[in-house]
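Chemist: Structure for this input, please:
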Amino acid sequence: MNSSTFQSLQEKVRGNLIAADHPGYETARSVYNGMIDKRPAAILQVSQVADVIAAVNFARDEGLDVALRGGGHSAPGFGTCDGGLVIDFVNRRGVRVDPSTATARAETGATWADFNHATNAFGLATTGGIIGSTGVAGLTLGGGIGYLSRKYGLSCDNLKSADVVTADGKFRVASATENDDLFWALRGGTGNFGVVTSLEFNLHPVDVIYGGVIIYLLEHAEAVGELYREKIATGPEEFGVFLGVHQGPVVPFLPEEFQGRPVVVLVGGWTGPHDEGERQWQPFLDVAPVAGSFLGPLPYPVLNTLFDDSLPKGLQAYWKAEFLPALSDEVIKVAKHFGQWIPSDQTANHFYPINGAVQRVPKDATAFPYRDADFAAVIAGMWEDPADNDANVGWVRDYAAGLHPHSAGGAYINFMDADDQSRITDNYAGNYARLAGIKAKYDPGNLFHINQNIKPAG
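Modeler: Have a look, this model is predicted:
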């Protein structure tokens, strides 16, 4: 489409409409995953909801593909497209906290670093991501696993309402009392049902936690994994910690001799009384020789941003995932085996606990169906040099194939890559048919299909 075609849209919006001839186009079209190199016809950096309504109507009437970009952190690059229109919330990052009701409303461009900075001023938080640069909207709409999941449930379990522009260009509020079917679908169904322009969350008293990182050499994977499995199964829900396999990072608390070597890590925090924090962590300092550790009282936003500097925008990225019914001995062996060849210091294999409060929500209460799995596993391949793409993608795929026999059947939608569309029905399990029906109601033409796509029923 030529620039004159977009003139009619420009006349209806106040945001920045950036086409290929705009001097800021190259910067505006870039996304978090450096492997993604797509050229949209235009990027609209929206200024308000009216812009979103105009953009949706324009794209639908012109037959354009539409990509939705919130925080811009999508590993598969769903925040962009070739030849279509990107609706970008980069300039809409506000977070408003109401301490009297313990709620917060976030605009769609906000990241978890933005959100936690705002809520921590009041000693409050809700379940968010592991990386501060992750978008609030994208994480929540896919479910939302984080450090607080065991105690307070998923991000989507804490969603109170959402403002949405649907494919017909209408503005709707989705909540338990308004458009409740849409509200159900948004809590796990991603961006399939419309453009979310803001989200309202319930908050909880979380301020300074006791946490950090413990690192062991990979040879201790069995001992660490067995203790971790027991602690997560029987320990207090205030212990929100994940198990991972990495290369030893270049950090002050890890001796140089262990940096770059395959290691097992524990990362997270204790959100209970501070005087119990050291006691909760102590068994992990005793279970095996510790290569390095960093533990103590931390403001919750610091925990949420520990990895941000090592994971800048522009890395090559390819991810795979599984839900696991248990962290079995066999799963730990698979992790140890493939951990020997972990390909870069940015690559991460994590096992996130999703028991506790997550499992107290019925399977059919939200679109997120795997309420009986104990862990969500991700193999997040990330590296700098495109010359390593074939080898590193191969490692991720091989590892995923080794883990798949131990799967609960599906995987966490936010960890799936662009080539995982064939797993969509498994990933939503018994909720898929209902999602397809709601999709047919709110987006019968599948305007919002650049995602892990749920096709309209019929």
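Chemist: make it CA atoms for all contacts and neighbour counts henceforth
Modeler: Will do.
Chemist: from the middle of its chain, how far away would the helix or strand containing Asp390 be?
Modeler: Under the criterion of DSSP states H and E, Asp390 resides in helix 389-403. Centroid separation for helix 389-403 versus its chain: 21 Å, with CA atoms, centre = their mean, to the nearest Å.
Chemist: here's the other one to compare against:
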Amino acid sequence: MATRSKAHAALAALREELAGDVFAPEDPGYDEARAVFDAMTDRRPAVIAQCANAADVVRAVLFARDLDLHVAVRGGGHGLVGARVDGALVVDLRRMREVTVDPAAEAVRVEGGATTGHLDRATQAYGLATPGARTPATGVCGFVLGGGTGRLDRAFGLAVDNLIGVELVTADAERVHANADENPELFWALHGGGGNFGIATALTLELHELPEFSVALLLFLPEFGPDVIRTVREIIRTGPDEVSGAVMYLALDTVLCGALLTYVGGETGLRKLAEPLLALPHETQAVGALPYADGQGLLEPLPGLRNHWSAECLTDLPEELVDLFWARADGMPVANGSRHVIFPLGGAIAAGPGVYPVPYRDASWVVHPCASWADPADDGRATAWVRDACADVRPWSTGAVCLDLVGDEGPERVRAGLGAGNLLRLEKVKRRYDPDNVFRFNHNIEPV
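Modeler: Purely as a prediction, here's the structure:
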């Protein structure tokens, strides 16, 4: 009874002191507040704190520590990790989405709840950009700190390579800054270690000039898929770092093969690069310059569906793998936007700093099967398709993992995503900033 009374009083104080809103299971609006992108996730947090500023985040963490609650953080909306939050406090940052561009310094400060769409539209107004996620609804902070990869990486490096500073609330509810000079060991760990060390209330990122951005999107009948993959492979091999893209099988009313080329430059340069692809028989094409933020909206996942995805980083893209990738498209869950994607790395990714816990820099391509479906009866078939698609290409795997592209696949995959040689050092940083593993709803690093 005393414990329940303490919790009731603490919740009442939190409601009173937070500038944002607080939801408990009995409150109107709780079900809306707990809903997430993936329809497979139906979890019931103990409390949801929709924070309006960093002071709210501090207060929410103090509340959690007072009641011995674990803390989950919500920034964007596309992740499959962190869904198992029953009985926890969810610190929802989505009201904190201010993006402040400093064009003279070519830098941008991004609050913890801002999405890739917020970031790209703010920087685009100045002809500037920073590498971000491939979909506008992805949260910037989670993506960057997890070492994610997007469409500008071959030209400008990984998003985490462009990280200048982090504003963090730790498990002790302390506000700290991390950069190359201040808390440098924490700053190192945040380059791939994700949300293990605290709640990122803001990031500062380096910007690059991006006066022009061009896209070529072509759709082919699926039987042309192997030729499409080989052609894109050659374009990437012989082209500049400014060109990137993907080949994908798309399951809509039927399965089609899509090829996407993106180019940091104008339409004329892209058309020259895309000539071999345009020469293949295709059903439709769209080629031209467009604002970078608009290009990020291409092939956005559909909300309200059940989802499962994974990824494998590859040493190479040989002929045998091309054939296996093409054959696996036959079993795709059809009609709900499933995608079987392969995209290139290399360029500035491979040339980036090797000191951070981002172990997949030496990969040349990534296979990324993404299943989306509506009927729970298809859960087994859809997840098996993703698993089998990854198994197909495992003989060419580098052994590393891009953690932003996988869900909860166990501790060995987390180790592969951080680099086994980095793990002890990361565990020591975790012990320093979160010895009780309060922040565990992530690709978790346990304190040593």
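Chemist: coming back round to it: tell me the residues of structure 2 aligned with the helix or strand just after the helix holding Asp390 of structure 1.
Modeler: Going down the chain from helix 389-403 of structure 1, the next helix or strand is helix 424-428, by DSSP H and E. The counterpart of helix 424-428 of structure 1 in structure 2, counting by TM-score structural alignment, spans residues 414-418.
Chemist: swap in stretch 314-325 of structure 1?
Modeler: Using TM-score structural alignment, stretch 314-325 of structure 1 pairs with 304-315 in structure 2.
Chemist: Also stretch 391-398 of structure 1?
Modeler: Counting by TM-score structural alignment, stretch 391-398 of structure 1 sits on residues 381-388 of structure 2.
Chemist: go on, stretch 187-201 of structure 1?
Modeler: By TM-score structural alignment, stretch 187-201 of structure 1 lines up with residues 191-205 in structure 2.
Chemist: Where does the most centrally placed residue in structure 1 sit: helix, strand or coil?
Modeler: Nearest to the mean C-alpha position of structure 1, counting by CA atoms, centre = their mean, stands Leu139 at 3.9 Å. Put simply, Leu139 of structure 1 is helix when judged by DSSP: H, G, I helix; E, B strand; the rest coil.
Chemist: can you list contacts of the helix holding Asp390 of structure 1?
Modeler: 316, 318-322, 331, 334, 338, 342-343, 379-381 (CA atoms under 8 Å, 6 or more residues apart in numbering).
Chemist: What residues sit buried inside it?
Modeler: Applying a neighbour-count criterion of 16 or more other CA atoms under 10 Å, the buried positions in helix 389-403 of structure 1 are 389, 392-393, 395-397, 399-400, 403.
Chemist: Leu217 of structure 1: which of the residues you listed is nearest?
Modeler: Tyr399 (19.4 Å; CA to CA).
Chemist: the helices in the stretch 1-150 of structure 1, which residues?
Modeler: 3-10, 25-29, 49-62, 112-120, 136-141, 149-152 (DSSP state H, counting those that start in this stretch).
Chemist: Just tell me the aligned range of the longest one in structure 2.
Modeler: Translated: helix 49-62 of structure 1. Aligning helix 49-62 of structure 1 against structure 2 (TM-score structural alignment) gives residues 54-67.
Chemist: What residues sit buried inside the matching stretch?
Modeler: 54-65.
Chemist: Now distance to Arg175 of structure 2 too, for these, in JSON lines please.
Modeler: Output for these, formatted as JSON lines (distance: CA to CA, whole Å):
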{"residue": "Ala54", "distance to Arg175 of structure 2": "8"}
{"residue": "Ala55", "distance to Arg175 of structure 2": "9"}
{"residue": "Asp56", "distance to Arg175 of structure 2": "12"}
{"residue": "Val57", "distance to Arg175 of structure 2": "10"}
{"residue": "Val58", "distance to Arg175 of structure 2": "8"}
{"residue": "Arg59", "distance to Arg175 of structure 2": "11"}
{"residue": "Ala60", "distance to Arg175 of structure 2": "13"}
{"residue": "Val61", "distance to Arg175 of structure 2": "11"}
{"residue": "Leu62", "distance to Arg175 of structure 2": "12"}
{"residue": "Phe63", "distance to Arg175 of structure 2": "15"}
{"residue": "Ala64", "distance to Arg175 of structure 2": "16"}
{"residue": "Arg65", "distance to Arg175 of structure 2": "15"}
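Chemist: Around the closest residue to Val448 of structure 2 other than its chain neighbours, count how many other residues there are.
Modeler: In this structure, Val448 of structure 2 finds its nearest non-sequential neighbour in Glu427, 4.9 Å apart by CA to CA, 6 or more residues apart in numbering. Using other CA atoms under 10 Å, Glu427 of structure 2 has 20 other residues around it.
Chemist: and the gap between Glu427 of structure 2 and Leu270 of structure 2?
Modeler: In this structure, Glu427 of structure 2 and Leu270 of structure 2 are 45 Å apart, going by CA to CA, to the nearest Å.
Chemist: before we move on, what about Ala293 of structure 2?
Modeler: 18 Å.
Chemist: swap in Arg233 of structure 2?
Modeler: Where Leu270 of structure 2 is concerned, Arg233 of structure 2 sits at a distance of 15 Å (CA to CA).
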